[in-house]
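Enquirer: this one's structure only:
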């Protein structure tokens, strides 16, 4: 009897392994949902749609972008945590929900361990922009305006906890200015109000502000990268503009629910890494001021951990109280 039971157990085990292997071989056999923890039109959304479309073509199944804006990325991250770990729900993670929020909020409905890194997709500098009617053509002139009338001027952000928010707080700290923070549910509505003159300035991700800089609706005063960017060669870095210790790079990368099969993670990573070296994609990202990623899951995981630690220091340095 025992021998028969052992034989049955072995047969069942072999069958389960075979079924698991067949399922992985067939992946994906239905559409993949790609959660964007921000509103349409921002850099997270732009990167998701650009890469997601090509992923769908290569994987043979559509990648459906789903915008879940709000809460500085918390709503989108929570939706991912609650999803099945089967490779059919991913998120375009970014510096907000995957790094800054851990230091900015006392309680989050998710933990870092709830997510499995896939790969870094793109990193971009931020750019300090003002409404075209603001009478400041340099960072020094903007600082002088703000110091002359404390509390009059405001800075927009794509949401509390995003790099755009922390960049604004860092600017306020480094320049000793009293600026009012106005958070939005994504970069697109924030930039729209900036163009309309409802807010004064924004330290935005370059891709979402670049079209308005080129059209003359916004004026770029400085970039947050270590060196000038090819897209705005006449715009100085923050250091060149007189603001020291101000280097910020925003990043965007794919994450999956923890427990997603390693084989699925591997296929997704290799697919995206291949996409990021395609000339058309590289050219499109370069037009946006972006630097393509494509690193391994392990490398991306190490990078995310280092970013959590780095932004924890920034949160402490700027004196933002945990929410």
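Expert: Alright, I've got the coordinates. The shown structure was predicted, so the numbers you read here are calculated from the model rather than taken from an experiment.
Enquirer: from here on, just use CA atoms for contacts and neighbour counts.
Expert: Will do.
Enquirer: longest strand in the protein, please.
Expert: strand 115-131 (DSSP state E).
Enquirer: and the next helix or strand after that one with strand 115-131, angle?
Expert: Next along the chain after strand 115-131, taking DSSP states H and E as the criterion, comes helix 139-148. In this structure, helix 139-148 runs at an angle of 80 degrees to strand 115-131, with axes from the mean of the first three to the mean of the last three CA atoms, to 10 degrees as the basis.
Enquirer: what are the buried residues along helix 139-148?
Expert: Applying a neighbour-count criterion of 16 or more other CA atoms under 10 Å, one finds 139, 142-143, 145-147 buried in helix 139-148.
Enquirer: next structured bit after that helix?
Expert: Tracing the chain C-terminally past helix 139-148 and defining elements by DSSP H and E, one meets strand 154-157 next.
Enquirer: contacts for that next one?
Expert: For strand 154-157, the external contacting residues (CA atoms under 8 Å, 6 or more residues apart in numbering) are 164-165, 168, 179-184, 186-187, 190-191, 194, 199-204.
Enquirer: could you flag which of the residues you listed are buried?
Expert: With burial judged by 16+ other CA under 10 Å, the buried subset of the contacts of strand 154-157 is 164-165, 168, 179-184, 186-187, 190-191, 194, 199-204.
Enquirer: looking at those, which are in helices?
Expert: Restricting the buried ones among the contacts of strand 154-157 to those inside helices, with DSSP state H as the criterion, leaves 164-165, 168, 187, 190-191, 194.
Enquirer: residues touching the residue lying closest to residue 168 once chain neighbours are set aside, list them.
Expert: The shortest distance from residue 168 to any non-neighbouring residue, by CA to CA, 6 or more residues apart in numbering, is to residue 203 (5.8 Å). If you count contacts by CA under 8 Å, 6+ apart, residue 203 has them with 126-129, 155-157, 164-165, 167-168.
Enquirer: need the residues you listed in a markdown table (columns: distance to residue 304).
Expert: Below are the contacts of residue 203 laid out as a markdown table (distance: CA to CA, whole Å):
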| residue | distance to residue 304 |
| --- | --- |
| 126 | 18 |
| 127 | 22 |
| 128 | 25 |
| 129 | 27 |
| 155 | 27 |
| 156 | 25 |
| 157 | 22 |
| 164 | 18 |
| 165 | 19 |
| 167 | 18 |
| 168 | 21 |
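Enquirer: try this one next to it:
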């Protein structure tokens, strides 16, 4: 009886020590924004939360670290599409995202937008494809890392358009965008959050939104469907996961705090400005959502014959 009651007893005093929120990408990207927003709200509520950026292997290092951490609610992973739904179809991982990590909720989702360096003489998808075909191997597409939606959609674009462009992976959205602006790479399926300020300041040029409808923040930019490539619709998502075995009362507490944090007016205003939408489904709804994404991206990878090589 004592052992069976121990997890719940611990949950009743939780949290009694600092909570570590592990972000799998570099500072400045959406995963980092999501992690820091939650940490800030927990701290404002009188708890102690710290953020640790643990980059590498497309986020798999951070995911594996959290999966192998004690299931006590003091190590939380900012999980996302790459580590929880895409990378398992591309490589052997040291963790199983379906069994080693339990979902709390998805905090935010957004859409990709194809942007190019202003030196690229193309202002539409048609012109970009024509330019790529006239200059095989000359164009490069950056991504937020191997297994990111930027990587997979870039490979889809390459296959669907029949063009020869080279993939250059980075450790997060921010460094990829920085090198795009500097002209070290020529294009990127960026996320709206990080791309909109660069587009508005003419540091990059938007070609198409990888969503079913145009973005409120970029009403003049056509969708990929309008540009003739509807299969490129994609959007990253970011949420919170804990190690398998974490007591349900702890997960429920984290979910309740996440709902409060991401429904707060200031975070909602920040999200709207950055092209983010809060999802905030229950742990059970999140499990179903992630399972659907796992299947969807697996089908895309198989159909396009995408590899990390």
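Expert: Sure, I can see it. Note that this is a predicted model, so its numbers are computed, not measured.
Enquirer: so after superposing, what's the score?
Expert: Here the TM-score for the pair of chains, by TM-score structural alignment, normalised by the length of the second structure, is 0.96; 308 aligned residues with a CA RMSD of 1.5 Å.
Enquirer: wait, doesn't residue 188 of the first structure sit right on residue 41?
Expert: Yes: proximity of residue 188 of the first structure to residue 41 meets the contact threshold set by CA atoms under 8 Å, at 5.1 Å.
Enquirer: spit out the residues that contact these two alike.
Expert: The contact sets of residue 188 of the first structure and residue 41 overlap at residue 208 (CA under 8 Å, 6+ apart).
Enquirer: which one's more surrounded, these two?
Expert: residue 188 (21 against 17; other CA atoms under 10 Å).
Enquirer: the more buried one pairs with which position in the second structure?
Expert: Residue mapping for residue 188 of the first structure onto the second structure gives residue 174, with TM-score structural alignment as the criterion.
Enquirer: what segments of the second structure are strands?
Expert: Along the second structure, the stretches classed as strands by DSSP E are 19-23, 49-53, 75-80, 101-109, 112-116, 140-143, 166-169, 187-191, 205-210, 237-243.
Enquirer: contact partners of the fifth one?
Expert: In this case it means strand 112-116 of the second structure. Contacts of strand 112-116 of the second structure from elsewhere in the structure, counted by CA under 8 Å, 6+ apart, are 149-150, 180, 186-192, 195, 204-211, 234-236.
Enquirer: can you tell me, leaving aside adjacent residues, what's nearest to the aligned partner of residue 114 of the first structure in the second structure?
Expert: In the second structure, the residue matched to residue 114 of the first structure (TM-score structural alignment) is residue 100. For residue 100 of the second structure, the nearest residue in space outside its immediate sequence neighbours is residue 244; the separation is 5.0 Å by CA to CA, 6+ apart.
Enquirer: tell me how many other residues crowd the aligned residue in the first structure for the one you found.
Expert: For residue 244 of the second structure, the aligned position in the first structure is residue 258, judged by TM-score structural alignment. When neighbours are counted by other CA under 10 Å, residue 258 of the first structure registers 18.
Enquirer: got a list of what residue 258 of the first structure touches?
Expert: 81, 85, 113-116.
Enquirer: hmm, 7 Å instead?
Expert: Under the criterion of CA atoms under 7 Å, 6 or more residues apart in numbering, the contact list for residue 258 of the first structure reads 85, 113-116.
Enquirer: distance of it from residue 264 of the first structure?
Expert: From residue 258 of the first structure across to residue 264 of the first structure, the span is 12 Å (CA to CA, to the nearest Å).
Enquirer: could you pull up the contacting residues of the corresponding residue of the first structure for residue 40 of the second structure?
Expert: In the superposition onto the first structure, residue 40 of the second structure corresponds to residue 53 when matched by TM-score structural alignment. Under the criterion of CA under 7 Å, 6+ apart, the neighbours of residue 53 of the first structure are residue 63.
Enquirer: and if we set it to 8 Å?
Expert: Under the contact definition (CA under 8 Å, 6+ apart), the residues listed for residue 53 of the first structure are 62-63.
Enquirer: and the lengthiest helix in the first structure, which residues are buried?
Expert: For the first structure, the longest helix by residue count, based on DSSP H, is helix 2-26. The neighbour-count criterion (16+ other CA under 10 Å) identifies residue 24 as the buried residues of helix 2-26 of the first structure.
Enquirer: list of residues touching it?
Expert: In this structure, residues lying in contact with helix 2-26 of the first structure by CA under 8 Å, 6+ apart are 263-264.
Enquirer: at 10 Å what do you get?
Expert: By CA atoms under 10 Å, 6 or more residues apart in numbering, the list of residues contacting helix 2-26 of the first structure from outside reads 1, 27, 29, 86-87, 261, 263-264, 267.
Enquirer: list buried residues within those.
Expert: For these, burial is judged from neighbour counts taken by 16+ other CA under 10 Å, and it is met by 27, 86-87, 261, 264, 267.
Enquirer: ok so, going back, tell me the buried residues within the contacts of residue 258 of the first structure.
Expert: 85, 114-116.
Enquirer: okay, how far is it across stretch 229-239 of the second structure, tip to tip?
Expert: End-to-end distance of stretch 229-239 of the second structure: 28 Å, with CA to CA as the criterion.
Enquirer: whereabouts in the second structure does stretch 234-245 of the first structure align?
Expert: Taken onto the second structure by TM-score structural alignment, stretch 234-245 of the first structure occupies residues 220-231 there.
Enquirer: didn't the match of residue 188 of the first structure look like it was pressed against residue 194?
Expert: Yes: taking CA atoms under 10 Å as the contact criterion, residue 174 of the second structure and residue 194 are neighbours in contact, 7.4 Å apart.
Enquirer: which residues are common contacts for those two?
Expert: Between them, residue 174 of the second structure and residue 194 share the neighbouring residues 28-30, with contact defined by CA under 10 Å, 6+ apart.
Enquirer: residue 306 of the second structure pairs with which position in the first structure?
Expert: Match for residue 306 of the second structure (TM-score structural alignment): residue 320.
Enquirer: contacting residues around its match?
Expert: In this structure, residue 320 of the first structure makes contact with 103-104, 166, 169, 314, judged by CA under 10 Å, 6+ apart.
Enquirer: so which of these hold up in the second structure?
Expert: Compared against the second structure with both residues aligned by TM-score structural alignment, their matches' CA atoms under 10 Å, the contacts of residue 320 of the first structure retain 103-104, 166, 169, 314.
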